[in-house]
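J.: no sequence on this one, just coordinates:
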């Protein structure tokens, strides 16, 4: 709908521009906040999910290997145990 009033048209254009500017400022503020949060969290010695999962998998593998070695040691100790001589 076109109006004959130029002042109203100019006001609408101004408000549309202001809304776009405010939206852009909001995006910039959000990006800056995210960057600061990353910097702050980066200084707290956190690890990424990938690093955590890798260490978790390595710990599970080490635990499995330790269990296997313990079972092997138990079997060797059982085999090396002197058998009791029968009582006469």
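T.: Alright, I've got the coordinates. This is a predicted model, so every value here is computed, not measured.
J.: CA only for contacts and neighbour counts going forward, please
T.: Fine.
J.: which residues sit in contact with the residue positioned nearest the centre of the chain?
T.: Central residue of the chain (CA atoms, centre = their mean): residue 49, 3.7 Å from the mean position. Counting by CA atoms under 8 Å, 6 or more residues apart in numbering, residue 49 makes contact with nothing.
J.: Pasting the second one now:
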């Protein structure tokens, strides 16, 4: 007595092969779509997140330096505008 049916084994093998092909097709479709989106974005001259973060860090540093220079300038102007203690006469 045979416990396994040959027809069912063949159908199961066929379904397994079909799933493998479907998985491969899905991977190829995802790769093709990713390439298409990457090309579309590159054509639009958009920046990457890394580039954006680098420019944002540079702008933050420039703002901090600008604030420090403004404080120094204000101190120098205040010192220049203060009356002199010593009278030259």
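T.: Yep, that arrived. Please read all numbers here as calculations on a predicted model, not as lab measurements.
J.: Distance check, the residue nearest to the centre of the first structure against residue 77 of the first structure.
T.: For residue 49 of the first structure, the distance to residue 77 of the first structure equals 42 Å [CA to CA, to the nearest Å].
J.: Over to residue 23 of the first structure?
T.: 74 Å.
J.: next one: residue 1 of the first structure
T.: 95 Å.
J.: More neighbours: the two, which one.
T.: Counted by other CA atoms under 10 Å, residue 1 of the first structure and residue 77 do not tie: residue 77 has more neighbours, with 11 against 2.
J.: how about that one, what's its partner in the second structure?
T.: The alignment partner of residue 77 of the first structure in the second structure, by TM-score structural alignment, is residue 77.
J.: In which helix or strand does its match reside?
T.: helix 49-81 (DSSP states H and E).
J.: Quick check: buried residues in that helix?
T.: Within helix 49-81 of the second structure, no residue qualifies as buried by neighbour count (16 or more other CA atoms under 10 Å).
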